[in-house]
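**Q** Quick one, structure for this:
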Amino acid sequence: MNLDSWKSQMRKGAAEFAVLSALRDGELYGVELVARLTGADSVGLSEGTVYPLLRRLQSDGRLQARWEVNDNAPPRKYYSLTKAGREAVDGMAGFWSEFQTQLNLIVRA
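**A** Below is the predicted model of the structure:
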């Protein structure tokens, strides 16, 4: 396996965790969320990856969305975690912490 392929697999595995984590502190509108996720170069998420993932997480019941209409700006779609989404991200964060700790022990050995 080449390095680029390995990096791609790592990013795919972390995408859902990244989206849910970005919403832990409150709702964000789509463009703002995408900018936050695509701005982290090492994570490597693209707009074409984020929006389908948002739709899937909403369909799975982990996210909810609402439209906000403002006369002076285009409508914005805001995303936030549902109870199931918060439980999912909390579980992922616990696993991630333990996984990272254990992997660091191996990598530094």
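**Q** Please count neighbours and contacts with C-alpha atoms only from this point.
**A** Noted.
**Q** what's around the spatially closest residue to K77 that is not a sequence neighbour, how many residues?
**A** Of all residues not flanking K77 in the chain, W67 sits nearest, at 4.4 Å (CA to CA, 6 or more residues apart in numbering). Applying other CA atoms under 10 Å, we find 11 residues neighbouring W67.
**Q** And the helices in this protein, which stretches?
**A** Here the chain has its helices, by DSSP state H, at 3-22, 30-38, 47-59, 83-107.
**Q** Nearest to K77 among these would be which one?
**A** Closest of those to K77 is helix 30-38, at 5.8 Å (criterion: CA to CA).
**Q** Now tell me what touches the closest one from outside.
**A** Residues from elsewhere that reach helix 30-38 (CA atoms under 8 Å, 6 or more residues apart in numbering): 18-19, 22, 43-47, 50-51, 76-79.
**Q** Please provide the structure for the following sequence as well, for comparison with the first:
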Amino acid sequence: MDKDKQQESKWDAQLRKGTLELAILAALKPRPMYGLELLNNLHSFETMVISEGTLYPLLDRLKRDGLTDASWQQEGDARPRKFYGLTDKGRQKLKVLEARWRQSVADIETLLAAQGQ
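**A** Predicted coordinates:
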């Protein structure tokens, strides 16, 4: 991998690290999901491809922080799955993070537009 690609990859990783909590909370907003379903949902977005080793510790932390809850559910004959959903505190945190994200994007867009003048 050439140096430019390495720098790009590092930048992508840092961006993903900084936005992963927001992405997970946003993905869980419509409905609870089990871990692999959530992982596959995230993988449908180019910048959110992460490993199970990244997702599950983060889900555990979000649960400890009271932002998500988790429950085992049986679906038909399949083995039980652990579903993660937002708590009221998690929904509130999502609103705060979403507002900060939108402000950050607007600020960066303003900076980028000014550079083009």
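**Q** And the helices of the first structure: which comes nearest N72 of the first structure?
**A** Closest among the helices of the first structure, using CA to CA: helix 30-38, at 16.9 Å.
**Q** ok, now how distant is Q6 of the second structure from L58 of the second structure?
**A** According to CA to CA, to the nearest Å, Q6 of the second structure stands 25 Å off from L58 of the second structure.
**Q** Of the helices of the first structure, which is nearest D71 of the first structure?
**A** Comparing the helices of the first structure by CA to CA, helix 30-38 comes nearest, at 18.2 Å.
**Q** Buried residues in the closest one, which are they?
**A** The neighbour-count check on helix 30-38 of the first structure (16 or more other CA atoms under 10 Å) flags 30, 33-34, 37-38 as buried.
**Q** residue in the first structure matching T47 of the second structure?
**A** Correspondence of T47 of the second structure to the first structure, assessed by TM-score structural alignment: S42.
**Q** can you pull the contacts of that match?
**A** S42 of the first structure neighbours (CA under 8 Å, 6+ apart): none.
**Q** Give me the most central residue, the second structure.
**A** A23 (2.5 Å; CA atoms, centre = their mean).
**Q** Wait, the residue nearest to K77 of the first structure touches P75, no?
**A** Yes. Counting by CA atoms under 8 Å, P75 is a contact partner of W67 of the first structure at 6.6 Å.
**Q** Now the common contact residues for these two.
**A** Counting by CA under 8 Å, 6+ apart, nothing touches both W67 of the first structure and P75.
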